[in-house]
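A.B. asks: coords please:
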Amino acid sequence: MILDTPVQGQRFLAPEVIQTSEMDCGPAALKSILEGFGIPVNYGRLREACQTDVDGTSINTIEDLAVQLGLQAEQVMLPVDHILLAETQALPALVVVRLPNGMTHFLVVWGRFGNYLQIMDPATGRRWPTWRRFQDELYIHSFPVPAEAWREWAGTQGFLAPLSRRLGDLQVPEDRIRELIDSASQDLSWRSLASLDAATRMVAAIVRSRGLETGEQAGKVISRFYELNRHQAVPAEFRQSDASEFTQLPGEGLQIPETYWSVLPLASAESEAGEPADAQRLVLRGAVLVQPEAARGLSPDLEAALGEPEYRPLHSVWNALRQDGLLTPTLLLLAVALATMGVMVEA
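C.D. replies: Coordinates of the predicted model:
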């Protein structure tokens, strides 16, 4: 697809909003999205609502505010190779990236034009990188989830449709695609769908490096690695070393390298509140996005508050001079100064 179909109510170009401080990328990105869907907001009021501190703004806060301010927004984690697929319908989105200094940063991926993305970066404004270059910027997050919940989601079209598309992009025959997806879907555990996903991703990487041809050959390799990994031990297990990091433990029977798996088991996982003691947990890895959709109606009071004009210092000074009766003398002094400068230039 050369040009993505815009979401209803979405402007063609993302409004440019430049952050006013190093920690303001969240409010600036949210303001761009809101105004791109026809919801004007006051930047100062938005910064206050975001409660920006020394660590910036939480993505949960941005999601909540987007909903409160009239958008149908949802925070999601997606495998990187699903983001641009039409079947995923992931764009436009507020996306978390990692800066060269290691800090996270919010920006807006507004749309796709062939191999180029329209990005509104609060730090630099609008830019047009290629998808391959932008992938290196993405922040890949790891998050523990119940295995049952992941399997339930993986059995929906939100996962199966992009997976089928990826197999089709490798020119795997249609009958083999149906056979693979039907086989994986019959397994009520998480392993089969995760194995098929990982095998497809691995073969796609081999094809890109010209180590394998697309078509029947790619389909056979995917089938082989899928069968090898769906029944035996997964390539690696994880244990939670602290609140934010997961450490890999050696695994047996490694067939598909760990880097190609979007989900892996969490070893010795402690059950969350409300979960069965023996509930298995997985580590889900992917890009973090907030996906906005069409705007909802706002209450008149909220619309009036959001539409408050931006503060303009020069305009305030002008009004103050006029109210104090000093406007005319000020203009006369300015005229005299300009006339004096003109005489000096002529001399």
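
A.B. asks: going by C-alpha atoms from here, please, whenever you check contacts or count neighbours.
C.D. replies: Noted.

A.B. asks: can you pull out the strands in this structure?
C.D. replies: Assigned by DSSP state E, the chain shows strands spanning 71-78, 93-98, 104-113, 116-121, 125-127, 140-146, 237-240, 246-249, 263-265, 281-295.

A.B. asks: right, and residue 240 touches residue 246 too?
C.D. replies: Yes: using Cα atoms under 8 Å, residue 240 makes contact with residue 246 at a distance of 4.8 Å.

A.B. asks: who touches both of these two?
C.D. replies: Common contact partners of residue 240 and residue 246 (Cα atoms under 8 Å, 6 or more residues apart in numbering): none.

A.B. asks: of the strands of the chain, which approaches residue 162 most closely?
C.D. replies: Checking those against residue 162 by Cα to Cα gives strand 71-78 as the closest, at 10.7 Å.

A.B. asks: quick one more, to check against the first:
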Amino acid sequence: MEPFDSSLDHQDDNYHQSNAGKNQLKLLKVYDILLKYSDENNQLSVKDIMNKLSSEGISTERKSIYQYIKLLESTGVDIITNRAKQNQYFIGNRQFELPELKLLVDAVLAAKFITEKKSSELIGKLVTANVSVYEAQKLQQQVLITKRPKTDNEKIYFSVNTIHQAITDKVQIKFKYYDISLIKEKIFRKSGGYYTANPVCLIWDDDKYYMVAYHDKHKKFTTYRIDKMEQVSATEFKAIPVPLTLNLQKHIEGIFDMYSGQQEIVTLKVKNDLIGAVTDHYGRQIEVIPYDDKHFSVKLNVQTSPTFYAWLFTFGDQIKILSPIHVIEDYKHRLEINLKNHT
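C.D. replies: From the prediction side, this is the model:
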């Protein structure tokens, strides 16, 4: 009997491992081709798939393509087969349908806190992962790109992630906060010193990202714009819990304008054709009461801030404050100041 050559056994193992690796690569390539180049209007035959593999220097047999398709289907990939003389295949259900994806793309484009560079990167990732190259072209043609103002703070994404993690870990953060000067330069508050905060939540409002923090010294919530925060980092100190006496939801509901103001129940008389404008701004849950043939009245829980008054001013004589009296007087006083400023 000839002696057993163990090296042959190892060579055989290496051969099978190498072959298995090649098959896995081909399987992934077939999946990638179906994702990129197939949809309901652009279906692929086995020959089409083989040609695309060949263009990348990968050769395979027809029966192997059938096996790869069956294997992909068994793992949950929705591959639709249009049976004919030459079967046609395409990816059916994707993570996002084209209309859903367009909504997401529009949201990214509209978001002021996302830089132009990051917007392009995010849209590229959304489109590449969810539609074929043909539907991606349609999407790009349908998206109207306007010169929307965008932040130039690329670090905002890292800041958001740091704050989010700090909230999860219940630790304090530190950061620098700045304003913009008349010559458009950053002026850091506290002479460039650090703020320390107990982060509570993140808010996206009016195309801007905000952090709500609990201010232990003043026993209240404070709001910061994240695009004006720099050098954000977590600390080793535990965050101070928010007292049960503070109402976070109430703070958030009144924070839409980021200006301080007294929370008030204000009654307005509004022309009937402005019902859409009022519900768009304050939600459909508001109670509307007929006032006369041409008007309705509504009670709103608002902050009587400059932004609230600016919203009122937009509609001129079509909206009138009915109560309370001190809010009417406050509004009149602000109008008089502005009138004097322009005379």
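
A.B. asks: TM value for the aligned chains?
C.D. replies: TM-score of the superposed chains, computed with TM-score structural alignment, normalised by the length of structure 2, equals 0.24; 135 aligned residues with a Cα RMSD of 6.5 Å.

A.B. asks: part of a strand, is residue 173 of structure 2?
C.D. replies: Yes: looking at residue 173 of structure 2 with DSSP: H, G, I helix; E, B strand; the rest coil, it is inside a strand.

A.B. asks: which one is it nearest to, not counting chain neighbours?
C.D. replies: Leaving aside its sequence neighbours, residue 173 of structure 2 sits nearest to residue 234 (Cα to Cα, 6 or more residues apart in numbering; 4.3 Å).

A.B. asks: sorry, back to before: redo the strands of structure 1 as CSV? Include mean neighbour count.
C.D. replies: Output for these, formatted as CSV (neighbours: other Cα atoms under 10 Å):
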stretch, mean neighbour count
strand 71-78, 18
strand 93-98, 22
strand 104-113, 23
strand 116-121, 22
strand 125-127, 16
strand 140-146, 18
strand 237-240, 18
strand 246-249, 14
strand 263-265, 24
strand 281-295, 22
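
A.B. asks: save these as TSV, and put in distance to residue 159 of structure 1 too.
C.D. replies: As requested, the strands of structure 1 are exported to TSV (distance: least, Cα to Cα, whole Å):
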stretch	distance to residue 159 of structure 1
strand 71-78	9
strand 93-98	18
strand 104-113	21
strand 116-121	23
strand 125-127	30
strand 140-146	16
strand 237-240	23
strand 246-249	24
strand 263-265	13
strand 281-295	13
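
A.B. asks: can you give me the helices in the stretch 1-150 of structure 2?
C.D. replies: Using DSSP state H, counting those that start in this stretch, the helices of the stretch 1-150 of structure 2 run over 6-37, 46-55, 62-74, 98-110, 116-130, 133-142.

A.B. asks: how about those helices, which one is nearest residue 250 of structure 2?
C.D. replies: With Cα to Cα as the criterion, residue 250 of structure 2 lies closest to helix 98-110 of those, at 26.5 Å.

A.B. asks: that closest one - contacts with which helices or strands?
C.D. replies: On a contact count with 3 or more Cα pairs under 8 Å, 6 or more residues apart in numbering; DSSP states H and E, helix 98-110 of structure 2 meets helix 116-130, helix 133-142.

A.B. asks: returning to what we had before: figure out which of the strands of structure 1 is closest to residue 191 of structure 1.
C.D. replies: Closest approach to residue 191 of structure 1 among the strands of structure 1 is made by strand 263-265 (8.9 Å; Cα to Cα).

A.B. asks: helices or strands next to the closest one in the packing?
C.D. replies: Using 3+ Cα pairs under 8 Å, 6+ apart as the contact criterion, the elements in contact with strand 263-265 of structure 1 are strand 237-240, strand 281-295.

A.B. asks: try it again at 10 Å.
C.D. replies: Secondary-structure packing of strand 263-265 of structure 1 (3 or more Cα pairs under 10 Å, 6 or more residues apart in numbering; DSSP states H and E): strand 140-146, helix 147-154, helix 191-208, strand 237-240, strand 281-295.

A.B. asks: could you dump those to a markdown table with distance to residue 104 of structure 1?
C.D. replies: Shown next, in a markdown table, are those (distance: least, Cα to Cα, whole Å):
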| stretch | distance to residue 104 of structure 1 |
| --- | --- |
| strand 140-146 | 10 |
| helix 147-154 | 26 |
| helix 191-208 | 26 |
| strand 237-240 | 22 |
| strand 281-295 | 11 |
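
A.B. asks: look up how far residue 146 of structure 1 lies from residue 247 of structure 1.
C.D. replies: 18 Å (Cα to Cα, to the nearest Å).

A.B. asks: how about residue 166 of structure 1?
C.D. replies: According to Cα to Cα, residue 166 of structure 1 stands 25 Å off from residue 146 of structure 1.

A.B. asks: could I get the helices of the stretch 1-150 of structure 2 in TSV, plus columns for mean neighbour count and distance to residue 179 of structure 2?
C.D. replies: Shown next, in TSV, are those (neighbours: other Cα atoms under 10 Å; distance: least, Cα to Cα, whole Å):
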stretch	mean neighbour count	distance to residue 179 of structure 2
helix 6-37	14	46
helix 46-55	16	54
helix 62-74	14	54
helix 98-110	17	23
helix 116-130	16	22
helix 133-142	14	36
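
A.B. asks: so which of those helices comes closest to residue 212 of structure 2?
C.D. replies: Of all the helices of the stretch 1-150 of structure 2, it is helix 98-110 that lies closest to residue 212 of structure 2, at 22.6 Å by Cα to Cα.

A.B. asks: that closest one to helix 116-130, inter-axis angle?
C.D. replies: 170 degrees (axes from the mean of the first three to the mean of the last three Cα atoms, to 10 degrees).

A.B. asks: look up how far residue 311 of structure 2 lies from residue 277 of structure 2.
C.D. replies: From residue 277 of structure 2 over to residue 311 of structure 2 (counting by Cα to Cα), the distance is 10 Å.

A.B. asks: one step back: and the helices and strands packed on strand 263-265 of structure 1: which comes nearest residue 221 of structure 1?
C.D. replies: With Cα to Cα as the criterion, residue 221 of structure 1 lies closest to helix 191-208 of these, at 7.4 Å.

A.B. asks: in that closest one, which residues are buried?
C.D. replies: 191-204 (16 or more other Cα atoms under 10 Å).

A.B. asks: again with stretch 151-167 of structure 1
C.D. replies: Buried residues in stretch 151-167 of structure 1 (16+ other Cα under 10 Å): 151, 154-155, 159-167.

A.B. asks: can you give me the helices for the stretch 201-347 of structure 1?
C.D. replies: For the stretch 201-347 of structure 1, the helices defined by DSSP H, counting those that start in this stretch cover 216-231, 300-306, 313-323, 327-346.
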